[in-house]
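A.B. asks: Below: sequence and its predicted model.
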Amino acid sequence: MSDVELPPLNLVEVQRSVAAELDRIAPVIDELGALFEAAGHELVLVGGPVRDAMLGRRHNDLDFATSARPDATERLLKKWAGATWDMGRAFGTIGCRKGDWVVEVTTYRSETYDPTSRKPDVDFGDSLTGDLGRRDFTVNAMAVRVPGREVEDPYGGVVDLAHRVLRTPGRPEDSFSDDPLRMMRAARFAAQLGFGVDPSVVAAMTAMADRILIISAERVRDELVKLVCAPYPRLGLALLVETGLAAHVLPELPALALERDEHHRHKDVYEHTLTVLEQAIDLEDRLGGEPDFISRFAALMHDVGKPRTRRFVDDGTVTFHHHDVVGAKMTRKRMKALRFSNDQIEAVGHLVELHLRFHGYGTGEWTDSAVRRYVRDAGDQLERLHVLTRADCTTRNQRKADRLRRSYDDLEARIARLSEEEELASMRPDLDGNQIMGILGIGPGREIGQAYQFLLELRMDRGPLEPEVAEAELRAWWAARSVE
């Protein structure tokens, strides 16, 4: 996965893919095209659906551009669709749904930008070429006229698509000055499509990287999530680091490229991290098979604490003590800055904090108590922790890799056995709060929580206990506590 070398596309195959996709979506493009044509307006299929049709990918969400103004578009769509909406009216967009099809139609636009903002002043235009010229990349600046199905490609998008390269319709400096988020989109499309990026685009991204700072954290976050969940995230992440964008949006990543000491006493943490990410992706069938952002981002962030904790020891070794705890704190701080939800922050931070836990148990002779604690501490992130721990083995020593794999196989088998016997996922003390209060003769308060925690620790150490045994242990603990 790391060495993405996709061959150029065959133009004949591209034409066949487009024809097949246009036939599939004919119920939409033929009917809508005829409807707009009869009203004296142009209608063209644009953007991602055209690009993906050439790549053989299917969409039921279709984007169109039109010479019609929004009011006229809305009247026409109401004749065709079951439901319409106009949340994007200020930008010229009217949406609708008909059966399984979701359609958005946007009036041709000609936008101007304030250099201090990415929000455009929207002016409606009458030229398809002008509308396409304002788009981010040539592969997204192609259109198909409907109902006639003529391909419009004024900026060479078909050739760029065939060569799998991202270029801007005009000067990249102008494009990124207008909308700096397009720099993040370049990295995202590289990751999604497996495309290379034209050197002029890379140069402009590098020179203008700090322009990304005017973009809201939420918009940057959304692009980052799409990049990380793409088929080739290494391509996008490497581009962010190479151009300096990562220094602004995810500075923990380039910081992993630690300077090698002269004796090469530690491996390249940056390359290790990207490999762990790819290996976590290869294990996603354990999580349902779909791209899992939490698992992937935990893999990306799992070692971010290493730069701050690196120490060289007199015996020639290098240590990163407590980089798991430090890294979890850094991860939570970065995700909070990017406006991730509290649940996402906690899930990723928890995984980073636990990613070394397996290695803390030596050579694999796990006691039942240790297994229970591992499951309890992982909580609802146990399956993702399995993935992260397995992915975190990048050693080239095959014997060591096999040994670690067997040890983790054994641990998972132990977890499965104990789970079946003891219901580990819902592990609780053998006595509940009401029973504790009844036995100790006290009401609700801090002592009940302490007693509950004592019994939970006892449960993890010794497994399920009979009620009378648990009661005796509780009374003994209470008596000893009273003496203290």
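C.D. replies: Arrived safely.
A.B. asks: Only C-alpha atoms from now on, for both contacts and neighbour counts.
C.D. replies: Fine.
A.B. asks: ranges for the strands of the stretch 51-200 of the chain?
C.D. replies: Taking DSSP state E, counting those that start in this stretch as the test, the strands found in the stretch 51-200 of the chain are 61-66, 83-85, 93-98, 101-107, 109-113, 120-124, 143-145, 151-152, 165-166, 196-197.
A.B. asks: Export these to a markdown table and append columns for distance to C229 and mean neighbour count.
C.D. replies: Shown next, in a markdown table, are these (distance: least, C-alpha to C-alpha, whole Å; neighbours: other C-alpha atoms under 10 Å):
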| stretch | distance to C229 | mean neighbour count |
| --- | --- | --- |
| strand 61-66 | 20 | 21 |
| strand 83-85 | 29 | 16 |
| strand 93-98 | 27 | 20 |
| strand 101-107 | 23 | 21 |
| strand 109-113 | 30 | 17 |
| strand 120-124 | 28 | 15 |
| strand 143-145 | 27 | 23 |
| strand 151-152 | 31 | 18 |
| strand 165-166 | 19 | 24 |
| strand 196-197 | 18 | 21 |
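A.B. asks: And those: which comes nearest G362?
C.D. replies: strand 196-197 (44.0 Å; C-alpha to C-alpha).
A.B. asks: Which residue, other than its chain neighbours, is closest to T106?
C.D. replies: Counting by C-alpha to C-alpha, 6 or more residues apart in numbering, T106 lies nearest to T93, which is 4.2 Å off, once chain neighbours are set aside.
A.B. asks: Could you verify my assumption that the one you found touches A72?
C.D. replies: No: with contacts counted by C-alpha atoms under 8 Å, T93 stays clear of A72, the gap being 11.3 Å.
A.B. asks: then this one, side by side with the first:
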Amino acid sequence: MAHVSRAKLNAVQAGGLSELLRVTPVANRLGQLFADAGHEIYLVGGSVRDALLNRLGSDLDFTTSARPDEVEALLRSFSPSVWTIGKEFGTIGCQVVDGPDPGAGSAGQAVSWLVEVTTFRSDAYAADSRKPAVAFGDTLEDDLVRRDFTVNAMAVSLPDLRFCDPFGGLDDLAAKVLRTPGTPETSFSDDPLRMMRAARFAAQLGFTPAPEVTAAMTAMAGRIDIISAERVREELSKTLLADRPRPGLDLLVNTGLAARVLPELPALRLERDEHHRHKDVYDHSLIVLEQAIELEHRLTPAEATEPAGPDLVLRLAALLHDIGKPATRKFEAGGKVSFHHHDVVGAKLARKRMTALRFSSDQIAAVTELITLHLRFHGYGPGEEATTDGEHGVWTDSAVRRYVRDAGDQLERLHILTRADCTTRNRAKAARLWAAYDDLEARIAELAASEELASLRPDLDGRQIMDLLQIPPGPLVGQAYRYLLELRIDEGPLGPDRAEAALRSWWAEQQA
């Protein structure tokens, strides 16, 4: 978990910042450039925080007294690659390729830095506006007091490396506490998205909001409604992609923010009946998410040299896989609780919510497909009501082919989601489920080796179908193709001759 040691704090307070911050020559040169032009410039915000936590990446954020036109002119003399997309908000960016990174331990390798320089500013939202009103400031302290949290309100002046911490961010960093530079009510009124950033930092850094921050988030949760769906989606995604999303998600639920941006999540906190006849669906869903994260390594191709990294589609599917349960819960005779068709209902709810949050169509399709299919495996295994082929005592080969066909390119994610969905405390039952899934995966691999299972298609393509049946392109070709595909799934590879005979027989029936 991210942490800054007391020794590091003492070193910073003693002026030894150069020992702590991985400030490369690019920052020093940039500082000298602005100083020579008569402007102040500071490394600021997340860059300072992450440097102190030994997690500084290749993005560097600066703030300056220079106005945007002046910043642009200076950066164009500093880098051949400059962009002005954020100029109306006071931000100019550039890319700088510099010498070896002194903290990377890799001699002779150039480092590419993404630099953003922003004029001192103060952004605030009107009561009913989704867009901030941008005002440029004149002092560093005016800029820092408007930032979200004290741990992001620290700065380092350049090129002299003077540490600036007017709001006690260093102490909060050591204590892993989230406080706001001013009152949290003012901060969250200026930019309500900061309430979701608190959840993100709880997940990413393991920080805990101060009591007054949590209280303000709870009281002001409704103000998040003025923020655009795209910005909400980005913060939610960053929270989910953290190593430990649960603290952030719990914070969103407990403060009422989730009820505004992802109401299906707190709805999983079903009231448990007096006999505790069903699991806590909310807790179960978060455990499934955590277990899916532990299995994400399976998504890394065998030939890859680096891990694939966090997978947003898988994490969304794990978190949302049971959101159909509240709408389908039914108390049955004999004290049982059922959630029939919660997979189908959940997929519809996920599609609606993800569409509202402006997720991409590909992400929506993948997540909803995984939710739809997440129960399919539970018809597999001894003792279940399943078709058998005598040899395995489980699904027929055709059933396995259909499982693979229906999962399509989501098969590996479906493997992970299905395994993660086992949260029973009964070790014997858990062992049986895992053994059954091991068997299913082994059978998929066995069939894949002999049948090109990953690309199921008929033994004849559309052109061959038209030539054999002497028909033009049209719906009939599609019907014939689907017939041959179903036959291929049921019986495995037929070969051209058997496929042709089957097609002609089918065609004769259509003509009768």
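C.D. replies: Sure thing, it's come through. Since we're looking at a predicted model, the values are computed, not measured.
A.B. asks: Identify the residue of the second structure aligned to the residue nearest to T106 of the first structure.
C.D. replies: Matched by TM-score structural alignment, T93 of the first structure corresponds to T91 in the second structure.
A.B. asks: Go through the longest helix along the first structure and flag the buried ones.
C.D. replies: Across the first structure, the longest stretch assigned as helix under DSSP state H is helix 398-422. By 16 or more other C-alpha atoms under 10 Å, the buried positions in helix 398-422 of the first structure come out as 404, 407-408, 411, 414-415, 418-419.
A.B. asks: Can you name every helix or strand that that helix contacts?
C.D. replies: Under the contact criterion of 3 or more C-alpha pairs under 8 Å, 6 or more residues apart in numbering; DSSP states H and E, helix 398-422 of the first structure touches helix 368-378.
A.B. asks: next helix or strand past the helix it packs on?
C.D. replies: helix 382-391 (DSSP states H and E).
A.B. asks: Same list (the strands of the stretch 51-200 of the first structure) but as a markdown table, adding distance to A20 of the first structure.
C.D. replies: Output for those, formatted as a markdown table (distance: least, C-alpha to C-alpha, whole Å):
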| stretch | distance to A20 of the first structure |
| --- | --- |
| strand 61-66 | 16 |
| strand 83-85 | 28 |
| strand 93-98 | 21 |
| strand 101-107 | 17 |
| strand 109-113 | 29 |
| strand 120-124 | 32 |
| strand 143-145 | 14 |
| strand 151-152 | 14 |
| strand 165-166 | 24 |
| strand 196-197 | 26 |
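A.B. asks: follow-up on the earlier one: OK, contacts around the match of T93 of the first structure?
C.D. replies: T91 of the second structure makes contact with 68, 84-85, 116-119 under the criterion C-alpha atoms under 8 Å, 6 or more residues apart in numbering.
A.B. asks: how close does the aligned partner of A81 of the first structure in the second structure get to V96 of the second structure?
C.D. replies: Superposed on the second structure with TM-score structural alignment, A81 of the first structure falls opposite S79. Relative to V96 of the second structure, S79 of the second structure is positioned 6 Å away (C-alpha to C-alpha, to the nearest Å).
A.B. asks: before we move on, the earlier item: of all the strands of the stretch 51-200 of the first structure, which one comes closest to V159 of the first structure?
C.D. replies: Evaluated over the strands of the stretch 51-200 of the first structure, closeness to V159 of the first structure peaks at strand 165-166, with 8.8 Å, by C-alpha to C-alpha.
A.B. asks: Read off where stretch 48-68 of the second structure ends up in the first structure.
C.D. replies: Using TM-score structural alignment, stretch 48-68 of the second structure lines up with residues 50-70 of the first structure.
A.B. asks: what sits against the counterpart of L178 of the second structure in the first structure?
C.D. replies: Using TM-score structural alignment, the equivalent of L178 of the second structure in the first structure is L166. The contact partners of L166 of the first structure, by C-alpha under 8 Å, 6+ apart, come to 137-139, 160, 186, 190, 195-198, 201.
A.B. asks: Please list which of those residues are preserved in the second structure.
C.D. replies: Cross-checking the contacts of L166 of the first structure against the second structure gives 137-139, 160, 186, 195-198, 201 as conserved contacts, using both residues aligned by TM-score structural alignment, their matches' C-alpha atoms under 8 Å.
A.B. asks: Show me which of those are buried.
C.D. replies: Among these, those classed as buried by 16+ other C-alpha under 10 Å are 137-139, 160, 186, 195-197, 201.
A.B. asks: leaving aside the residues next to it on the chain, what's closest to L458 of the first structure?
C.D. replies: Nearest residue to L458 of the first structure in three dimensions, chain neighbours excluded: P429, at 7.8 Å (C-alpha to C-alpha, 6+ apart).
A.B. asks: After alignment, which residue of the second structure pairs with that neighbour?
C.D. replies: Checking with TM-score structural alignment, P429 of the first structure has P458 as its match.
A.B. asks: what about E332 of the second structure, neighbour count?
C.D. replies: 9 (other C-alpha atoms under 10 Å).
A.B. asks: Need the counterpart of it in the first structure.
C.D. replies: The equivalent of E332 of the second structure in the first structure is V313 (alignment by TM-score structural alignment).
A.B. asks: wait, what's in contact with that match?
C.D. replies: By C-alpha under 8 Å, 6+ apart, the residues touching V313 of the first structure are T319.
A.B. asks: how far away is it from F320 of the first structure?
C.D. replies: V313 of the first structure sits at a distance of 11 Å from F320 of the first structure (criterion: C-alpha to C-alpha).
A.B. asks: what does F189 of the first structure give?
C.D. replies: 35 Å.
A.B. asks: With neighbour numbers in mind, choose between those two.
C.D. replies: F189 (24 against 15).
A.B. asks: Go ahead and confirm the more buried one touches M183.
C.D. replies: No: counting by C-alpha under 8 Å, F189 of the first structure sits too far from M183 to count as a contact (10.1 Å).
A.B. asks: excluding its backbone neighbours, what's nearest the residue sitting nearest the centre point of the second structure?
C.D. replies: Centrality entry for the second structure: nearest residue to the mean C-alpha point is L312, 3.3 Å, by C-alpha atoms, centre = their mean. Distances taken as C-alpha to C-alpha, 6+ apart place L241 nearest to L312 of the second structure, at 6.4 Å, with adjacent residues excluded.
A.B. asks: Please consider this matter closed, and thank you.
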